[in-house]
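Asker: prediction below, plus the sequence it came from.
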Amino acid sequence: MELSKRAIQEFALAVTNSTTPGNEQPEPINVFAIILFILTLIVAGACFILFDYTFQVVKILTIVEDLPSDYDLASPAYDPIDGDSEPEDGGPPHYRDEQHDETNVDNNGVPKIAPGLYLGGSPDIHGKYITSSFRKALRYLRLEAGFWSPWRGFSVNIVYSVAASCVNGIFRSMFPFPFGKYIAGVLVMMVVSPLGLVHTHVVIAPPTKETWFGRLSRLPFRSILHTLPAALLVAITGQATYAFPDIMVKAFVPSRAFDDPPPEDDDNPYQSMLTPLQCLAIYSVFLASHVFLFIPSMIILYRVQASVYAATEEAIIPFERVGAQNVVQAWRSYTWEGKKRLIRLYAKVMPVVWLAAFGVGTLLFFEMRWVMGAKGHVLDVILHTWLKNQFGRAP
């Protein structure tokens, strides 16, 4: 937005100019403050990225894991052949279930176990789901797949993000009109959907020497085609989640507020900024569209992607192998128990993330003020103006 650009320009101008007339004696640079600010920024950024990705991994596992009530999750499911969980050629591991006794079978003689459960079931969960809590899911992942398992598939996720950014730049240039960026966003999601499919399969797969590129190369083309409707649904709802607030901002803020320079008859060029009630309305629309549109479509996408997971491969979590599902089947097969686990995951994790973001943001603000020295009053002016425009007053 132009208001943000104007604030950045004023901030840069204040930093480059000296506080003394004529710029005779520039203020010395505080090297220690700069180093501290950069280290805080790097460490905080890395922690947020890793935690956000871990949350994404657990979220995928929570959505995919969903079993009928007559399955015995406490009993071991599969033992590796000859004590080796992975063939020498690096291919998918093979398992056997010969250790089950006759009391753990149904009327047809089929063991009541979770299909695809990796290496002996969940660790001491007393019949509950592996993803019944965030910490329990992490403990299970590290027990079954090692310390780095919460970041499984991180490499393909990086490739996915880079590819999406490059393709988005191409499509944005093809649709230069105002809402062309949302059309570009939908097309980008469709183009990189094979990488998203591979990422989901890597997350739910047991540890293997096979690279994500090897998994992509042997991925059936019909599996990619089967997941495209679900990917299209996520793309549309995701872009709508950001389009609705954008439309509201353009409706609430007069066009003259974006003029550069601002109108001369205005005492405060920022007086046309959003009011607190308008901010609340925009955030409410964003939150409602995210919860009721984007998250359900995301659930459908992950479950459709898991449904085309090869039946010959084991998975690190239990889920029913009922064959490829369409959009409607994926949503209907998601039980209320699975929805409750996902709601608990968001309810427990998101407040911690918001609190951490607020704390880090406050710390960076004061460190930046320390870096700027005497010019730090510019940050006070920016903060004072923002508080006054948002709440009508400022300390």
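Answerer: Structure received.
Asker: contacts, neighbours, all on C-alpha from now
Answerer: Fine.
Asker: what number of residues lie near the nearest residue to V308 once chain neighbours are set aside?
Answerer: Spatial nearest neighbour of V308, excluding adjacent residues (Cα to Cα, 6 or more residues apart in numbering): A324 at 5.0 Å. By other Cα atoms under 10 Å, 18 other residues sit near A324.
Asker: show me what the helix or strand hosting L41 is packed up against.
Answerer: Assessed by DSSP states H and E, L41 sits inside helix 31-64. Applying 3 or more Cα pairs under 8 Å, 6 or more residues apart in numbering; DSSP states H and E, we find helix 31-64 packed against helix 134-145, helix 193-204, helix 295-307, helix 336-372.
Asker: right, and those - which one's nearest L61?
Answerer: helix 193-204 (6.7 Å; Cα to Cα).
Asker: give me the residues contacting that closest one.
Answerer: Identification of contacts with helix 193-204 by Cα atoms under 8 Å, 6 or more residues apart in numbering yields 57, 60-61, 152-153, 156-157, 160, 212, 215-216, 224, 227-228, 231, 302, 305-306, 309, 315-317.
Asker: mind listing what's buried in that helix?
Answerer: S193, P194, L195, G196, L197, V198, H199, T200, H201, V202, V203, I204 (16 or more other Cα atoms under 10 Å).
Asker: adding another structure so you can compare the two:
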Amino acid sequence: MIPAHSFAKRGMEMANHAFSMKQQADEPDVHQIPPLAALIFLLTCVAFFVLLAAISYTYGHLITTLCMVESSSSNAYVPIHSVEPAEDAPPAYTEDGVPKPNDAEVNIVRTQPITASLRATILHLTAKAGFWARLRGLSVYFVWNFARSIVVGMLSAASSNPFGMMIAAIIAEILLANLHMTWIHVIISEPSPKKWYQRIPTPFFKTWKKIVPAVAVWAVTSQVVTILPMLVTGTFGPMRHMQDPNYDPGMKEAYATAGQLFFAMFLTIALVVLLQIPATVAMVRVAASMLPEEDETIVPFDRTFGGLTTPEIIGGQGKIGIVEAWRSFNWECRRRLLRTVLKVAVIMMATWILFTTVALIEAHLLFGPAFGEMMKSMHGVANRGS
């Protein structure tokens, strides 16, 4: 991960280099970028990227993972006198037909799943674990992703081939399977006095062997969803000739390219729905089935998966299989997850549109005529560098 200030420094160097070349050529109307304006613009970009990252983590990772774990419905058992009746609700009756308004007998009140609503999920998390519960598990998430980037970098250092990168990413996920499972355990369970590194499952190799098949399937599908649309789209039409320096596309080719990009987008969506989501659900639920007995889940969760799992103490594996993990996630749960994913996509898209609009308006107000010159200069320097 490259720090934001490195991008800013590189961008300013490119812009200053381009402007100095124009000054040497005695070209008129060279616009200087005010340092304060550049700083304000940079801080705005950093703030929006932090906001996008927080939204992505809370809604795209944390809540969707809880949605994959939560049971389709939960039963809340409360005394009848603690429930505020509606004004037009009839009184409770005994078997003899005699009203009993003060009876403290326990009734069953069926409620919808917590993760059916994004707002309800956030309120539930903050009530259980405080305001920062929306970022719970962030430390182990950073460690896991940092370790993964190091492993991928080491394995793919000798090759820039996309397939080599894909294989390196899959191997990295398999090697770090226990760390991935630790992150899942941290976010689906109630607050624990233990540090995250104290919650890494033990014995290490034994638990790794149990979780690695599900992680391997998830890693492969993730790479297929990322690579396959680009590979397929690049085998036909104008995009097949994009690497040809002598290729001179016209308006017809521009329309065809736009059509190919839409095809790539729909292919990606189809692969996400048909491959990545089922693989992710199976992997998360397999990891959840291995949650230690002393840890309570923060959302309602059936540890037995309808009787499909058997504890190790009585001779079972102590986990659920990949196929059973997906099958136990019924259609009601699947629809709830798809609705959650759609809501998250809309939130991310709206945030990105807001960021783009604010950035463009701010750039024009802060830089004025220098904005266009800066973009042209940076584009020219980038082309010479490549």
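Answerer: The structure has been received and is ready for your questions. These numbers come from a predicted model, not from an experiment.
Asker: returning to what we had before: quick check: which of the helices and strands packed on helix 31-64 of structure 1 is nearest to L13 of structure 1?
Answerer: The nearest among those, by Cα to Cα, is helix 336-372 at 12.4 Å.
Asker: can I get the helices and strands packed on helix 31-64 of structure 1 in a markdown table with distance to A74 of structure 1?
Answerer: Below are the helices and strands packed on helix 31-64 of structure 1 laid out as a markdown table (distance: least, Cα to Cα, whole Å):
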| stretch | distance to A74 of structure 1 |
| --- | --- |
| helix 134-145 | 13 |
| helix 193-204 | 19 |
| helix 295-307 | 23 |
| helix 336-372 | 17 |
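Asker: quick one, helices of the stretch 101-250 of structure 2?
Answerer: Secondary structure of the stretch 101-250 of structure 2 (DSSP state H, counting those that start in this stretch): helices located at 118-129, 138-155, 162-175, 177-188, 204-233.
Asker: and the fourth one against structure 1, how far off on average?
Answerer: Going back to what we said before, that points to helix 177-188 of structure 2. Superposed on structure 1, helix 177-188 of structure 2 shows a mean distance of 0.6 Å to its aligned residues (mean Cα distance after the TM-score superposition for structure 1).
Asker: so how far is that helix off the chain centroid?
Answerer: 14 Å (Cα atoms, centre = their mean, to the nearest Å).
Asker: what about the closest residue to E190 of structure 2 other than its chain neighbours, neighbour count?
Answerer: Distances taken as Cα to Cα, 6+ apart place I298 nearest to E190 of structure 2, at 4.7 Å, with adjacent residues excluded. Counted by other Cα under 10 Å, the residues lying close to I298 of structure 2 total 18.
Asker: which of the helices and strands packed on helix 31-64 of structure 1 sits closest to Q278 of structure 1?
Answerer: The nearest among the helices and strands packed on helix 31-64 of structure 1, by Cα to Cα, is helix 336-372 at 21.6 Å.
Asker: same for the helix or strand following that closest one, what does it pack against?
Answerer: Counting by DSSP H and E, the next helix or strand C-terminal to helix 336-372 of structure 1 is helix 377-391. Packing partners of helix 377-391 of structure 1 (3+ Cα pairs under 8 Å, 6+ apart): helix 2-16.
Asker: list the contacts of the helix it packs on.
Answerer: A257, F258, D259, D260, Y270, M372, K375, V378, L379, I382.
Asker: re earlier: now do the SS call for the residue nearest to V308 of structure 1.
Answerer: Three-state assignment for A324 of structure 1 (DSSP: H, G, I helix; E, B strand; the rest coil): coil.
Asker: that one: what's it in contact with?
Answerer: A324 of structure 1 sits next to H226, V304, S307, V308 when contact means Cα under 8 Å, 6+ apart.
Asker: circling back: residue in structure 1 matching the residue nearest to E190 of structure 2?
Answerer: Aligning on TM-score structural alignment places I298 of structure 2 opposite I316 in structure 1.
Asker: that match and R152 touch, don't they?
Answerer: No: using Cα atoms under 8 Å, I316 of structure 1 makes no contact with R152, being 11.6 Å away.
Asker: please tell me how far Q198 of structure 2 sits from V140 of structure 2.
Answerer: 11 Å (Cα to Cα, to the nearest Å).
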